[in-house]
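*Asks:* Quick one: sequence and predicted model below, then my questions.
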Amino acid sequence: MSSDSIDSMPNNRDSRPARGDADALRKLLGREIGSTRWRIGDKLPTERELGDTYGVARNTVRRALQVLEQEKLIIRHVGRGTFKAGDAISAEAAFLPSADSLSPAGVVECRLIFEPELAPLAVARATQVDLDRLAHCLRGGNAATSVEDFEHWDGALHEAIALATHNQTIVAMARALAVVRTRGEWGQLKARSMTTEHREALQAQHGAIVASLSDRDRDAARMRLRDHILYVRRYMFGE
């Protein structure tokens, strides 16, 4: 956690959500996470501390944190705590005119130029929290039981690589490119092309990328990222 202690967090009674109002707490915490109070990778207060600060029960805190995790603002590790994953910024609004203007093929082409070059920064700057986040995403992909679940963890892993660079512009650009995953056209392409063989190959590639980053091997990480995206382009678009 950064130098700001829990005592410095807003705790006046007027700012507190009603007891049991998880959505109000989520909005309050979302604003805190989107501010400069915590840096990416910083540990947030415990559920008990947040409950005491905002005057709510722990199950209310837990529900609020679950939504924040789904929104990719935090990442939670059992036994270790909750960490800031990114700022509450609309990357699409900052960098792109409209999600509808993006084509899946065009985005994959941009990723091929952009993502392999993140490897040197991620290797140089990744903290243990970043490496744990990558491992968490890899485990999620292994456990996925549907194309939708696998696609979620696939996207989360690539975002985790961007987060490991600790460069906010890179993170925002990566999120902007990832907007295409929310479009129906991308989902249809994935559903048509995602065979068991392709999924196994993708996950093996993910494992090799994470291993290279964990080993601090920037050349191998760069090469494996490039080969991975080339593979995606071939099986989705036949290029």
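*Replies:* Good, I have the coordinates.

*Asks:* only C-alpha atoms for contact and neighbour calcs from this point on.
*Replies:* OK.

*Asks:* residues near residue 158, how many?
*Replies:* Residue 158 has 19 neighbouring residues, counting by other C-alpha atoms under 10 Å.

*Asks:* so which helix or strand takes in it?
*Replies:* Per DSSP states H and E, residue 158 falls inside helix 147-163.

*Asks:* Can you name the residues in contact with that helix?
*Replies:* The contact list for helix 147-163, computed with C-alpha atoms under 8 Å, 6 or more residues apart in numbering, reads 40, 85-86, 118-119, 122, 130, 133-134, 137-138, 140-141, 144, 170-171, 174-175, 178, 190-191, 194.

*Asks:* In addition, the following structure is provided for comparison:
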Amino acid sequence: MGRSTKAVLADLRNVVEKLAPVAGDRLPSERELCALLECSRETLRGCYATLETEGEIWRHVGQGTFRGSRPVHMPIRDTLLVEGATPPDLMRARLLLEPQVAAEAAVKADASDILHLRKKVDECRAARDRAACEQADDAFHRAVAETSRNPVLVGFLIFLSGARRRVAWQREWDRTYRSIAPNKFQTIHSDQHDAVVDAIAAADAMAAASAMKAHLKAIEAAMSGKATG
């Protein structure tokens, strides 16, 4: 199950040509293809996303995967989009959305919200390993969204949280966490969270958006290997 995505993708292209040569032909099930290609479902789905982007295949829930371009009346599934998202895709989406969520939280927050957010920051500081650190970080960002009192924004954050559980993000997060001394990583991370909460507590929407943007830009820089200090 340790084959590279590039190798699996090359073999999958050959399988598609052989087993589904005509547009509309259905491919074997994921289980069968994983066994044939000797790969995990995560890897297979990532390859599917590439082929779907190229118009080589399309997928329909409950019916399977088919050769050719998606019929115009078939919508693209959001889960497939997440499976194909790269870490830079996700960071860009977060930078577009989360500063505005923080700004809205600054407008809506009350005293109990601030206490809850402070607690989430403390949990981030207390995290003892990478998994706990990411779980606490995810809980903090969700708490900010919940403070906005807007269920649509919360839904978007939950969607992005799901994307963060994909293999590509986890691999980059792990590399970033290990490339910086864990204590330093968590201290910087939590200090940035504190700055967001301070702005929300001051009911300063502009400062909250700015603090969240600075925090996410720092993560982006760290994940790309361009972090300073």
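*Replies:* Looks like it arrived, so ask away. This structure is a prediction, so every number in the text was calculated from the model and none was measured.

*Asks:* all helices of the second structure, in order?
*Replies:* Remark: helices assigned in the second structure by DSSP state H are 5-19, 30-37, 41-53, 78-84, 87-108, 111-126, 130-147, 151-164, 167-179, 182-201, 205-224.

*Asks:* The fifth one maps to which residues in the first structure?
*Replies:* Same thing as helix 87-108 of the second structure. Taken onto the first structure by TM-score structural alignment, helix 87-108 of the second structure occupies residues 104-125 there.

*Asks:* Would you mind measuring the gap between the ends of the matching stretch?
*Replies:* One end of stretch 104-125 of the first structure sits 30 Å from the other (C-alpha to C-alpha, to the nearest Å).

*Asks:* and that stretch, how far from the chain's centre?
*Replies:* 15 Å (C-alpha atoms, centre = their mean, to the nearest Å).

*Asks:* Give the buried residues for that stretch.
*Replies:* 104, 107-108, 111-112, 115-123, 125 (16 or more other C-alpha atoms under 10 Å).

*Asks:* Skipping adjacent residues, who's closest to the counterpart of residue 144 of the first structure in the second structure in space?
*Replies:* Taking TM-score structural alignment, the alignment pairs residue 144 of the first structure with residue 127 from the second structure. The shortest distance from residue 127 of the second structure to any non-neighbouring residue, by C-alpha to C-alpha, 6 or more residues apart in numbering, is to residue 133 (5.0 Å).

*Asks:* any idea how far the one you found is from residue 162 of the second structure?
*Replies:* In terms of C-alpha to C-alpha, residue 133 of the second structure sits 16 Å off from residue 162 of the second structure.

*Asks:* Neighbour count: the two, which is higher?
*Replies:* residue 133 (21 against 13).

*Asks:* Pull up the gap between that one and residue 140 of the second structure, please.
*Replies:* 11 Å.

*Asks:* Format the helices of the second structure as a markdown table; extra columns: distance to residue 67 of the second structure.
*Replies:* Converted to a markdown table, those look like this (distance: least, C-alpha to C-alpha, whole Å):
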| stretch | distance to residue 67 of the second structure |
| --- | --- |
| helix 5-19 | 7 |
| helix 30-37 | 14 |
| helix 41-53 | 9 |
| helix 78-84 | 16 |
| helix 87-108 | 26 |
| helix 111-126 | 46 |
| helix 130-147 | 37 |
| helix 151-164 | 26 |
| helix 167-179 | 26 |
| helix 182-201 | 45 |
| helix 205-224 | 36 |
